[in-house]
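>>> can't give you the sequence, but here's the structure:
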């Protein structure tokens, strides 16, 4: 792969080719499995491809040869991401993902159509949830397979596997922390920041950089430097994502406006509001927050409380601070390749400057 190649396009091609092989393998088990493969194809189409991009440029920053099989290894992180999204949507009871029905809703509709056609059949809702859980599991297995059959030698894979194992543990642990935060019914800034770090920051930026750099033969000095850049950048990315989850345009985010407010996401944005809203604002916020049936006017009222409590501005300030910290760390880093250095700087802007 040449340095000026379109990474998102190349990642899509790699995923498509991998799923072509999986479709042939699963066809031997039964034609019903085509539904799982097609759902995986749709779930791996589109998206920002940030994790594969950070992996690729971590590899290049370590001096990795772009002609090596880095694309398949990088694409494994997109497959891991899809696994996490499918499971996340089940846990959050989200109806949509990237502007299309979430996987469990997709499978629910398939089963409902079959039941209506035959006049019998199991509960479509239960089927949809079960089928989506299995799809997430399949994608997790496939992520591991993509990395370990990517074509790198055993030594390189052993170096990378340490970080690949870490990111899978961290994102799962972060997901559990998120569940605990939502179930608590209260907002705690420390817990919100831990969820931010382990569910998003390490998973989106730091570990993909580490995996790529390890495949490229990086020493510990470079690994540490990539952490100094990747962790604050990952936190800034998720803070921006949290703002988009409340204020974003559904045409851009692919989810209904204010969905995070209906789901009761205990983010840093919400924790700040709980700490800084007036008593009257807090009472109104707690009355509405987390109600699935919120209408547009109620969503707007919650947004106004987030604005008036200066919680939105506090998150914007944190995004600016974390991004500046990341850029300063990149400036100090031992990355010698100017193409890689510029690509990492551009990725920092792409990850944090998405508009509300």
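Alright, I've got the coordinates. Nothing here was measured: the structure is a model prediction, and the numbers come from that model. Numbering: from 1, shown residues only.
>>> going forward, measure contacts and count neighbours with C-alpha atoms only.
Noted.
>>> number of nearby residues for residue 24?
Using other Cα atoms under 10 Å as the criterion, residue 24 is surrounded by 12 other residues.
>>> ditto for residue 37
21.
>>> show me where the stretch 151-300 of the chain has helices.
154-184, 189-195, 207-215, 220-247, 250-253, 259-263, 268-276, 279-288, 296-308 (DSSP state H, counting those that start in this stretch).
>>> check contacts around the residue nearest to the spatial centre of the chain.
The centroid of the chain falls nearest to residue 81 when counting by Cα atoms, centre = their mean (5.5 Å). For residue 81, no contacting residues are found, by Cα atoms under 8 Å, 6 or more residues apart in numbering.
>>> circling back to that earlier point, dump the helices of the stretch 151-300 of the chain to JSON lines, plus mean neighbour count and distance to residue 315.
Listed next are those as JSON lines, based on neighbours: other Cα atoms under 10 Å; distance: least, Cα to Cα, whole Å:
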{"stretch": "helix 154-184", "mean neighbour count": "17", "distance to residue 315": "18"}
{"stretch": "helix 189-195", "mean neighbour count": "18", "distance to residue 315": "12"}
{"stretch": "helix 207-215", "mean neighbour count": "30", "distance to residue 315": "23"}
{"stretch": "helix 220-247", "mean neighbour count": "22", "distance to residue 315": "6"}
{"stretch": "helix 250-253", "mean neighbour count": "14", "distance to residue 315": "18"}
{"stretch": "helix 259-263", "mean neighbour count": "21", "distance to residue 315": "16"}
{"stretch": "helix 268-276", "mean neighbour count": "22", "distance to residue 315": "6"}
{"stretch": "helix 279-288", "mean neighbour count": "15", "distance to residue 315": "18"}
{"stretch": "helix 296-308", "mean neighbour count": "17", "distance to residue 315": "10"}
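>>> try it against this one:
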């Protein structure tokens, strides 16, 4: 079924409609196994449907359209599968970081911990919450496959896109591990921070969704190459903006406590540059504060000041601008559908100038 071109708002509505329809079917499956699984269905629905910018399906959709693909509800359903990859990564990320909130609500592991406490069950409430969240993240990853292959697209079309889908899921897991590793080894190098940003976020936020959509449209090699030259720097810029928000973001907009990345000990580009430029005293203070879960407001303010005084914040902002410009230049000289080109420019702005 061919449809009129979709703008970002309409596309988001259609992605959420596909997610709603799929989750309704999955709820029936879970409750049919045992009514005790109803809280699992509730938690996944709340997490997937409430919040999220739908950036990954948007990049995939406009990559598909830019490569000449024709709009259909089947394509939108296939691209909505990316939201389950995202949900899995975030649920597991919150467990690894010990984050109590996500999007202004209790994180999944906290939600199940609180349920354990409220009902007075036996055993360790935190252990139960962690176990439940790991399993829910696993379910979301499995459901990404189910939604993709149940989208209604032809098998030959899905087969073209499968390598990019598989690479994306491997890359984000590898990036997550490197992030955890850097926190325990204390690696504060700019090189390590760049690798983590590239694989934990940049590739699976922009580049791989674009290539996934392009593969569905059977894009020629020059278009795929242009999407990689656009997607990788833009994805890194997206992550750098996320790093800044993790330290300086407004909790009412980010849905997470102020300075949470500092308490979690994230070795981001922003932090790595601060370590590189700080003097001995500044480095000692950074090392003492980073990864301290009890870091209070005064401690967060002190670390913020060091980051600003070293020029790390300014340098990170400048790097975002450089990467975004590099991404947009990559779209020059390659033929793309006109509306798709316009939307890719708009998405670049949305990804790098956001406040949450």
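Sure, I can see it. Here the structure is a predicted model, which means the values were calculated and not measured.
>>> quick one on the thing from earlier: turn the helices of the stretch 151-300 of structure 1 into TSV, including distance to residue 47 of structure 1.
What follows is those, written out as TSV (distance: least, Cα to Cα, whole Å):
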stretch	distance to residue 47 of structure 1
helix 154-184	19
helix 189-195	22
helix 207-215	16
helix 220-247	13
helix 250-253	10
helix 259-263	19
helix 268-276	24
helix 279-288	31
helix 296-308	26
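>>> and residue 49 of structure 1, which of the ones you listed is closest to it?
helix 207-215 (11.3 Å; Cα to Cα).
>>> which strands and helices sit next to that closest one?
helix 50-61, helix 70-92, helix 154-184, helix 220-247 (3 or more Cα pairs under 8 Å, 6 or more residues apart in numbering; DSSP states H and E).
>>> export those helices to TSV and append columns for distance to residue 107 of structure 1.
Shown next, in TSV, are these (distance: least, Cα to Cα, whole Å):
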stretch	distance to residue 107 of structure 1
helix 50-61	27
helix 70-92	12
helix 154-184	23
helix 220-247	25
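>>> closest one to residue 203 of structure 1 among the ones you listed?
helix 154-184 (5.8 Å).
>>> next, the angle from the closest one to helix 207-215.
Calculated by axes from the mean of the first three to the mean of the last three Cα atoms, to 10 degrees, helix 154-184 of structure 1 forms an angle of 170 degrees with helix 207-215.
>>> returning to that earlier point: of the helices and strands packed on helix 207-215 of structure 1, which is nearest residue 263 of structure 1?
It is, among those and with distance given as Cα to Cα, helix 70-92, at 6.7 Å.
>>> how about the closest one: buried residues?
70-90 (16 or more other Cα atoms under 10 Å).
>>> how about stretch 104-117 of structure 2?
106-116.
>>> for residue 341 of structure 2, state which of those is nearest.
Closest to residue 341 of structure 2, out of all of the buried residues of stretch 104-117 of structure 2 and judged by Cα to Cα, is residue 107, at 36.3 Å.
>>> chain neighbours aside, what residue packs nearest to the aligned partner of the closest one in structure 1?
Matched across to structure 1, residue 107 of structure 2 falls on residue 102, judged by TM-score structural alignment. Closest residue to residue 102 of structure 1 apart from its sequence neighbours, by Cα to Cα, 6 or more residues apart in numbering: residue 96 at 4.5 Å.
>>> so which of the buried residues of stretch 104-117 of structure 2 belong to strands?
Cross-referencing the buried residues of stretch 104-117 of structure 2 against strands under DSSP state E gives residue 106.
>>> just to revisit the earlier point, tell me the contacts of the match of residue 107 of structure 2?
Residue 102 of structure 1 sits in contact with 86, 89, 94-96, where contact means Cα under 8 Å, 6+ apart.
>>> of all the helices of the stretch 151-300 of structure 1, which lies closest to residue 59 of structure 1?
Closest among the helices of the stretch 151-300 of structure 1, using Cα to Cα: helix 207-215, at 4.1 Å.
>>> next, the mean deviation of that closest one compared to structure 2.
Comparison of helix 207-215 of structure 1 with structure 2 after fitting gives an average deviation of 0.6 Å (mean Cα distance after the TM-score superposition for structure 1).
>>> chain center to that helix, what's the gap?
Distance of helix 207-215 of structure 1 from its chain centroid, counting by Cα atoms, centre = their mean, to the nearest Å, is 17 Å.
>>> likewise for stretch 298-317 of structure 2?
For stretch 298-317 of structure 2, the distance to the chain centre is 24 Å (Cα atoms, centre = their mean).
>>> residues in structure 1 aligned with it?
Going by TM-score structural alignment: stretch 298-317 of structure 2 matches residues 297-316.
>>> the matching stretch: end-to-end distance?
24 Å (Cα to Cα, to the nearest Å).
>>> quick one: residues in contact with it.
Taking Cα under 8 Å, 6+ apart as the rule, stretch 297-316 of structure 1 contacts 239-240, 243, 246-247, 258, 261, 268-270, 272-273, 276-278, 281, 285, 288-289.
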